[in-house]
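Asker: following is a predicted model, sequence given first.
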Amino acid sequence: MRSEVIQIRTGSRETVVDLTAEIDAFLASGDGGDGLLSVWVPHATAGIAVIETGAGSDTDLLTALRDILPSDDRWGHRHGSAGHGRDHVLPGIVAPSMTVPVLDGRPMLGTWQSVCLVDTNRDNPVRSVRLSFLAG
């Protein structure tokens, strides 16, 4: 198994960050081959999703999450910025990990699919993402 942690700057706003280029670079730095890629975000307030980006779906995802998880004072978890409790519920909806099949050193994503970091937490501007490749 080969593993690497990358740092992603998310800033101080809700965001969806496409990780596909970083994933391609990680896989290209190895020996190729077939296997499974694990993408894991070790944070209690972020998740990993496969969606289309650049055509509005990333913005639509954030809008849907705002509808499902409003940033208000209803949350029991109250430290951090206003409404921060919702950020701790996010990984229950957008999982903190994903496994992607890899064939011949390339992730087997569909034409419009991208692996993305989803971060609604405005309090932490940098996120770690662990990429681990298990050769088959």
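Answerer: In hand now; what should we look at? Numbering: from 1, shown residues only.

Asker: alpha carbons only for contacts and neighbour counts from here, please
Answerer: Fine.

Asker: what packs against the helix or strand harbouring residue 6?
Answerer: Using DSSP states H and E, residue 6 falls within strand 2-9. Helices and strands touching strand 2-9, by 3 or more C-alpha pairs under 8 Å, 6 or more residues apart in numbering; DSSP states H and E, are strand 126-135.

Asker: ok, and here's another one to check against it:
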Amino acid sequence: MRQDIGELVIGTPGQGLHEFTPAVLRWVAGTGIATGLLTLFVRHTSCSLLVQENAAPAARRDLERWLARLAPESDGYEHDDEGPDDMPAHLRAAITATSLAIPVANGAPVLGTWQGIYLFEHRRAAHRRRVAVHLIGG
């Protein structure tokens, strides 16, 4: 049994789903581990991680609009230290995921045909997000 740990830095231009599947594929391939379990963990409280549709952009746009309706920006939140998108970003992160577990086989994450790995940026401003990556296997 072997394991490897690292970090991916994902630059985001602002709100939305930002695919970083290619970076994950490169990182996993570089470990030399053929079979195991990959864990991804975003080290922030105002963004999240998703495995989502990567073929039809409309599916991502619909998801973004739905989440914006669920946790809208407004001046009604007590926590607004960094502006009106501050608390909604925390709410959106709370109802999505901050970590993912993905099986690895044949040296690559086991993803479906239309699945991609995304960082879901919930803030309007550009950010550099840090994602911890850990792979255990053989």
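Answerer: Yep, it's here. Keep in mind the model is a prediction, meaning the values are calculated, not measured.

Asker: one step back: check the mean deviation of the helix or strand that the strand holding residue 6 of the first structure is followed by from the second structure.
Answerer: Next in sequence after strand 2-9 of the first structure, counting helices and strands by DSSP H and E, comes strand 15-18. In the superposition against the second structure, strand 15-18 of the first structure averages 1.0 Å from its aligned positions (mean C-alpha distance after the TM-score superposition for the first structure).

Asker: check the mean deviation of the strand holding residue 6 of the first structure from the second structure.
Answerer: Counting by mean C-alpha distance after the TM-score superposition for the first structure, strand 2-9 of the first structure comes out at 1.0 Å.

Asker: can you show me the strands along the first structure?
Answerer: Along the first structure, the stretches classed as strands by DSSP state E are 2-9, 15-18, 35-40, 46-51, 97-103, 106-107, 114-119, 126-135.

Asker: highest mean neighbour count out of the ones you listed?
Answerer: Looking across those with neighbours counted as mean count of other C-alpha atoms under 10 Å, the highest average goes to strand 114-119: a mean of 24.

Asker: one step back: and the strands of the first structure as TSV, adding distance to residue 61 of the first structure?
Answerer: As requested, these are arranged in TSV below (distance: least, C-alpha to C-alpha, whole Å):
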stretch	distance to residue 61 of the first structure
strand 2-9	19
strand 15-18	8
strand 35-40	19
strand 46-51	9
strand 97-103	17
strand 106-107	23
strand 114-119	9
strand 126-135	19
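
Asker: quick one: closest of those strands to residue 72 of the first structure.
Answerer: Of all these, strand 114-119 sits nearest to residue 72 of the first structure, with 17.0 Å by C-alpha to C-alpha.

Asker: give me the mean distance between the longest helix along the first structure and the second structure.
Answerer: In the first structure, taking DSSP state H as the definition, the longest helix is helix 57-68. Once superposed with the second structure, the aligned residues differ from helix 57-68 of the first structure by a mean of 1.1 Å; criterion: mean C-alpha distance after the TM-score superposition for the first structure.

Asker: equivalent range in the second structure for that helix?
Answerer: Under TM-score structural alignment, helix 57-68 of the first structure corresponds to residues 59-70 of the second structure.

Asker: list the buried ones in the matching stretch?
Answerer: 60, 64, 67 (16 or more other C-alpha atoms under 10 Å).

Asker: aligned partner of residue 85 of the second structure in the first structure?
Answerer: When the structures are aligned by TM-score structural alignment, the residue of the first structure matched to residue 85 of the second structure is residue 83.

Asker: surely that match is in contact with residue 75?
Answerer: Yes. Shown here, residue 83 of the first structure and residue 75 form a contact pair, counting by C-alpha atoms under 8 Å, at 6.8 Å.

Asker: looking at these two, which is more packed in?
Answerer: residue 83 (20 against 17; other C-alpha atoms under 10 Å).

Asker: contacting residues for that one?
Answerer: With contacts taken as C-alpha atoms under 8 Å, 6 or more residues apart in numbering, residue 83 of the first structure has the following neighbours: 70, 71, 72, 73, 74, 75.
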